[in-house]
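Q: below is the sequence, then the predicted model.
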Amino acid sequence: MYPGTVAVGTEIILQSGWEDATIYYTTDGTTPTTASTEYTGPITLTEDVTIKAIAVSAETSEVFTYDYAVIKTEDLQISDIQGERHFSKYAGVTVNDIEGVVTYVDGSNFYIQDITPDDNPATSEGIVVYSRNHGLAPGDLVSLDGTVTEYFGDGYSEKFETDLPVTELTDVTVTKIGTAPVPEALVLGEDIIPPYEIIDNDNLTEFEPAEDGIDFWESLEGMLVAVPNPQIIGPQKYGELWVVSDLYPEKNFHKQEGLLISENDYNPEKVKINIDDEDYIAKAGDYLDGTVTGPVSYGYSNYQILATSESLPELIDGGVTPEETWIVPEEDELTIASYNVENFSADPSHTSDAKAQRVAESFVNDLNSPDIITLVEVQDNDGPIRSGTSAADESYERIIAEIVAAGGPEYEFVNIDPEYNQDGGQPGGNIRVGFLYNPERVTLNDTGAVGDFDDANYWTEDGDLALNPGRIAPDEAPNTRKAIAAEFTFQGEEIVVIGAHLNSKGGDEPLFGDNQPPYLGSEEERIRLAQSINDFIEAGLAADPDLNVVVAGDINDFEFSEPLEVLAGDILVNKVEDVPLEDRFSYFYQGNSQVLDHILVTDNLAEQTDIDMVHINAMFMEEHGRASDHDPLLIQIDFEEEVIPGEQHAEPDFSGEQAVVVTGEFDEEGNLNIHFSEDVVTELLVSGKNLFVDTPTAELTLTAEQIAQIAEAAGGEFTLEIGVGSEETVDNRPAIADQIDFGLLGAEGDELALTFGSAATITFDTKSNVKIQFGSFLADNGKWKIFQGEQGDGTFTISVNKLGTYTVVSNKGQLKK
């Protein structure tokens, strides 16, 4: 008998074909040995079994494996048909005398449940039956003859390759044999509790409802399940409500009452209630004041509970409302937003006036009129009409006018029209990424020409964009959106903003599908696109290590995914990861709140950048003010570096006759290191100006020739070390100024002991009523040496040809006088 489906009582005969061979076998899945059961006659099958056998003679054969699915031919129940599996072993088999009571009617489909269930919670007691004009109602007791079918119901075009089928009876003969009470529904969260983290961990090779979410819901297929006071975790869409039971012992909601995903948790405890009513209004945080009961089914790649909107208990508003950003505009801080505006065009027949107004109001009221806006999914002027043109100037002008009408600034836009129908999205719509910027706050740098759709941007030797704006590696992004880079200036600070919209997750297999784990077919392309953006930024940093770069947009993947890891590399920081977990989401899909939109910054901006994910759309319907399916993100950059006591980067003021550096905050021990970068040193040398370093104790003046000498010895950049002491006496002489120590470190951190060809000057603040004053220098032998200087009105200036520790002293008795 060949392996496969066989009737109960079938006898299996094992033969080796070897002379004088002995056969040993197992039926528990273990590998047979000579200590296993010896085969002496036919093996009678009474249940599903895997037989493993070896033949032993002069040698031992390989292990032969035979899998048998054993089906009953009489006294068959629904639980036998369903079994502990996702695909019934009775598929294609004609069965007779299947009894059950009707529990739910859905058009030509009706659901029955066994009134004499087995005691195995892993096997469902319910099944769906397809029969036109059946005329049945809940409570009818029926006997059925029919064919077991694995049926693929509602789903996407690829459902036959990706989805799970529903076991049903078709071609049935229905006999009503009476009536019976409808069985009590299993209460979700009380009678049955789903796994909270694992969907599947065994590639569907084991059926473990207590451990795997996909097996848990399958074990209930066709049965009545009750959801007490369902908590709604996202907006109604397609007539679907995603919920969790009020009785769940664990409910880990985010700030707007939805469920977040994590790398190892996609929330198998949630379930879809299919009410088939797209006009039903509900949002995250709302709940139903009562119990929803219906049979478990499957559609569009997910398990679901069937119900009607008319049967639902009263909907209670949970109080979740759209929010406004907590970021407060500051005159000297730059704000940048990222917003997927979901197929926005100038055509009111495709982008309604209400949506255009809501998007504009969100920029003004919810985001406080950002200085720069990365706009994702801007369509051409006529939207998805297949007109053969991709121009979008009117689409940008429409949103700008709406922003002005809402009380915001008059933005200007940055755009590159894509090649017609070559960037993905809605056919004819030609979505792209572009920018709005407030010219009262930001200027678009005149660094190069505007790139065309097929021009690849690159960097100049100075680290500016050669094309402004220009697209990044367009040849590497066929049939999807191309990243765009633009260079702006804000209050003297140059910043490059890259807008990105990577390929969608279309092509990824579903979480509750036939293939486990799901194959993420779209990920490879996103990794490649992310790498091209990272490579582009890395090239810019090679030209200018201090380059300021922001990457903003819809990356179409999660913060813990490989595409985000590749995009960041070791040069960018994803600011989304700074957002508290309860606030970290921008999109809602099939019951899960998740992050698809991101803003990343170069390392030099990371500590100076705040981020807010502004939740105004994802958890709401249009009736609640939703303008897009994505939430916007907003960052605020403070270009003033954080003050670290004892550390300072020199930023000389060249406006006067001298280049002036005012010292910052000293550390607790009275030390301060001022770093002069190679660029600053070059600027000093080119200016030809003396360097004046103003400290609270003294002023150091170095001539241009001395700066040149230091730069040559240091290897370009250098660090000026300053230490301050406050001893009252020096070598038994009264000190009338603090002691100050000046030192130099080279580019490699090595100490520089230089003797200048000309004298540098140090001017101390002293007491004008002390008539006798001397300069004092701490010599290499540790002794203080006094010398003459020039006394002014409350100052004392000394000339020195090398740096070291200096102060001003007087004779004993002078302070008393």
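A: Yep, that arrived.
Q: contacts and neighbour counts: CA atoms only from here.
A: OK.
Q: where do the strands of the stretch 201-350 of the chain begin and end?
A: In the stretch 201-350 of the chain, the segments counted as strands under DSSP state E, counting those that start in this stretch are 224-228, 231-232, 240-244, 271-274, 287-288, 291-299, 302-306, 315-316, 333-344.
Q: of all the ones you listed, which one is nearest Ala477?
A: Evaluated with C-alpha to C-alpha, the strands of the stretch 201-350 of the chain place strand 333-344 nearest to Ala477, the distance being 19.3 Å.
Q: for that closest one, name the packing helices and strands.
A: With contacts defined as 3 or more C-alpha pairs under 8 Å, 6 or more residues apart in numbering; DSSP states H and E, the packing partners of strand 333-344 are strand 372-378, strand 549-554, strand 597-602, strand 633-638.
Q: so which bits of the helix or strand just after it are buried?
A: Scanning forward in sequence from strand 333-344 by DSSP states H and E, the next helix or strand is helix 353-361. Buried residues in helix 353-361, counted by 16 or more other C-alpha atoms under 10 Å: Lys355, Ala356, Gln357, Arg358, Val359, Ala360, Glu361.
Q: in addition, the following structure is provided for comparison:
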Amino acid sequence: MPTARPLRRTATVGSLIAAALAAGLLAVPQSASAAEIRIHDIQGSTRVSPLAGQQVTDVPGVVTAVRAFGSARGFWFQDPKADSDPATSEAIFVFTGKDTPALAVGDAVTVSGAVSEYYPGGESAGLQSVTQLSKASWTVHSSGNALPAAFALRPSSIPDRYAPSAGDGSIEGLRLKPNSYALDRYESLEGMRVSVKDAPVVAATNEHKELWITAETHRDRTARGGSLYSSYRAPGVGRVKVASLIPFTQRPFPVANVGDSLTGTTAGPLDYDNFGGYTLQATELGTLADRGLTRETTRKQKSDELAVATYNVENLSPKTPQAKFDRLAAALVNNLASPDIVALEEVQDDDGTTDKGVVDAGQTLKKLTDAIAAAGGPAYRWQQINPANGQDGGQPGGNIRTAFLYNPARVSFTEIPGGDATTPVTVTREGGKAKLSASPGRIDPANEAWKNSRKPLVGEFSFRGNPVFVVANHFNSKGGDQGLDSRFQPPARTSEVQRVAQSKAVNTFVKQLLAADKRANVIVAGDLNDYQFSPALKALTSGGALTDLVDRLPRKERYGYVFQGNSQVLDHILTSRHVRSVDYDIVHINAEFADQASDHDPQVLRWKP
């Protein structure tokens, strides 16, 4: 999950802007009087100001909001006399650093300052820029003035298409088309007052007192009220983050779940940051309507059904508070109905993020299985392989890995010695059946595809005399990818290359099992960090070796993770062709809720061999 970092405002002009200036492609006056320059002249009709790097004087407007906290303080002011060009914003942010401006909403001001483009996270992060004024001075001419009307964000004002394309290049130089693209619409409103009425919540309140709403009331919604991310072309055009400029002592920020709504009007200036893109900085906050979202509970498997689950337990170590262990345990016992086999992801070693060379996770797994027993669940046993120290990515020192829990009263584990961090498991054939050289074993751990990433863990289980091969996975994260709202369109997904290679390695291994026994029962489960429509999943299912069960669900139920207001698929369970007629369920207990035990929803399949 994204973590909080102090906002940083810099007066930098991107290389693209500088090149355009040098080539004379941007008209930049060397001096400008108040009669000549208004805010829409500064904002211009593209994503970067034609006056970047210049001084402007006595620009008129009305203060619409003040940010009086943090290291990025300042105020927004807006020109009530708009021009006729919908591409040009009529408002701008004035950055005052750590100094709170002595201004009030409704003050009519003229402002002088330096025009710059601020890139949240730094220019190399690939995000869009915010046009701002800094090193500013201002004069208040009157107070208590009416504010310009807020632009209403609603289905009719948000285009169906999300972003223009620049052939993988920057869209900064393209003229904004706010009636054609959602990103252009938001950029054309940068700094301006916007409003949303009766806004549906599509991402729960986070620890930083933020939530996501959508201006779309019907299009691409999940069965439980979220915004469904169903393809690269459909990233939820109406999503906007909501933060608050109202002191929490005056108005506590609402603690909302997906499916709730902010009734009435939510309004304020439209900002942009590196923790979620376009953000409505609320000076007026709607009233929370709790729609009563409940955590799901799946049915219990029948006596002749094998239940296999996957659950990312999010950096679990003995240092994790006991309350989280108890919640995970209660979910496994009650919401998941005590699956026979559980593939766990993000199990940390016994000293957590302390980096002293410890790699064993026995204490972590004992603490979890003890909590499960205390919750009335089975006496689970576990299987795992310690990674080489510092080689599997994740939080430094944590040595996260995948692991199996299994209920020995229902299934048995075929233990075959020889598996370790670096020895690849191989497939043999005995008596017409596929066998592993080691169980548990790691798949192709020396393959470059697994560099700084978790290696897949495979184990052989037996259920009612039927051998079942289960592969637990945690593919590399999306870190380093350009965001959906990047200034580069379409955005680059550089991390995808490694996941495709990882998928090919697992696909090859599954095909080796099936070559030894075409009727082999193979279940591949885990956090694959990618979508059901991604190249990685196409590589994993290549040649018909595996079927991704999420594609069997109704479209509105295909999600188990929420990021920036998009309900999406990252975790998967896949099966070989002989594993048929399965009952598959994504159990929604975390991702849609402000109160989470993990940021992932678990999932489970039930199958009768």
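A: Sure thing, it's come through. Since we're looking at a predicted model, the values are computed, not measured.
Q: quick revisit: can you list the strands of the stretch 201-350 of structure 1 in JSON lines and add distance to Ile484 of structure 1?
A: As requested, the strands of the stretch 201-350 of structure 1 are arranged in JSON lines below (distance: least, C-alpha to C-alpha, whole Å):
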{"stretch": "strand 224-228", "distance to Ile484 of structure 1": "48"}
{"stretch": "strand 231-232", "distance to Ile484 of structure 1": "38"}
{"stretch": "strand 240-244", "distance to Ile484 of structure 1": "36"}
{"stretch": "strand 271-274", "distance to Ile484 of structure 1": "39"}
{"stretch": "strand 287-288", "distance to Ile484 of structure 1": "43"}
{"stretch": "strand 291-299", "distance to Ile484 of structure 1": "39"}
{"stretch": "strand 302-306", "distance to Ile484 of structure 1": "37"}
{"stretch": "strand 315-316", "distance to Ile484 of structure 1": "45"}
{"stretch": "strand 333-344", "distance to Ile484 of structure 1": "13"}
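Q: need the longest helix for structure 1.
A: The longest helix of structure 1 (DSSP state H) is helix 523-543.
Q: and it, which stretch of structure 2?
A: Aligned using TM-score structural alignment, helix 523-543 of structure 1 spans residues 496-516 in structure 2.
Q: and the equivalent of Ala267 of structure 2 over in structure 1, what does it touch?
A: Under the alignment defined by TM-score structural alignment, Ala267 of structure 2 corresponds to Thr293 in structure 1. Applying C-alpha atoms under 8 Å, 6 or more residues apart in numbering to Thr293 of structure 1 gives the contacts Ala185, Leu224, Val225, Ala226, Val227, Ile305, Leu306, Ala307.
Q: do that again at 6 Å, thanks
A: Val225, Ala226 (C-alpha atoms under 6 Å, 6 or more residues apart in numbering).
Q: relative to Leu224 of structure 1, how far out is it?
A: In this structure, Thr293 of structure 1 lies at 7 Å from Leu224 of structure 1, with C-alpha to C-alpha, to the nearest Å as the measure.
Q: for the residue positioned nearest the centre of structure 1, which three-state class applies?
A: Centrality entry for structure 1: nearest residue to the mean C-alpha point is Glu559, 2.9 Å, by C-alpha atoms, centre = their mean. Assigned with DSSP: H, G, I helix; E, B strand; the rest coil, Glu559 of structure 1 falls in the coil class.
Q: what's the closest non-adjacent residue to the counterpart of it in structure 2?
A: Residue-level alignment of Glu559 of structure 1 against structure 2, with TM-score structural alignment as criterion, gives Gln532. Leaving out its chain neighbours, the residue that sits closest to Gln532 of structure 2 by C-alpha to C-alpha, 6 or more residues apart in numbering is Val569, at 6.6 Å.
Q: map the one you found onto structure 1.
A: Under the alignment by TM-score structural alignment, Val569 of structure 2 pairs with Val595 in structure 1.
Q: could you do Val458 of structure 2 as well?
A: For Val458 of structure 2, the aligned residue in structure 1 is Ala485 (criterion: TM-score structural alignment).
Q: not counting its neighbours along the chain, what's nearest the counterpart of Ala329 of structure 2 in structure 1?
A: Ala329 of structure 2 is assigned Ala360 in structure 1 as its aligned equivalent, the criterion being TM-score structural alignment. Taking C-alpha to C-alpha, 6+ apart as the measure, Ala360 of structure 1 lies nearest to Ile403, with 4.6 Å between them; neighbours along the chain are not counted.
Q: mind checking what that neighbour lines up with in structure 2?
A: By TM-score structural alignment, Ile403 of structure 1 lines up with Ile372 in structure 2.
Q: and the aligned residue in structure 1 for Lys556 of structure 2, how far is that from Ser369 of structure 1?
A: With the correspondence set by TM-score structural alignment, Lys556 of structure 2 lines up against Glu582 in structure 1. Relative to Ser369 of structure 1, Glu582 of structure 1 is positioned 25 Å away (criterion: C-alpha to C-alpha).
Q: those two: who's more crowded?
A: Comparing Glu582 of structure 1 with Ser369 by neighbour count (other C-alpha atoms under 10 Å), the higher total belongs to Ser369, at 24 against 15.
Q: now that one: closest residue in space, sequence neighbours ignored.
A: Once its chain neighbours are removed from consideration, Ser369 of structure 1 has its nearest residue in Phe363; the separation is 5.3 Å (C-alpha to C-alpha, 6+ apart).
Q: need the three-state assignment for that neighbour.
A: If you use three-state DSSP, then Phe363 of structure 1 falls in the helix class.
Q: go ahead and confirm it touches Ile372.
A: No. Between Phe363 of structure 1 and Ile372 there is no contact under C-alpha atoms under 6 Å: 10.7 Å.
Q: quick one: which of those two has more around it?
A: Just comparing Phe363 of structure 1 and Ile372: by other C-alpha under 10 Å the higher neighbour count belongs to Ile372, 24 against 19.
Q: the more buried one matches what in structure 2?
A: Across the two structures, Ile372 of structure 1 finds its equivalent in Ile341 of structure 2, going by TM-score structural alignment.
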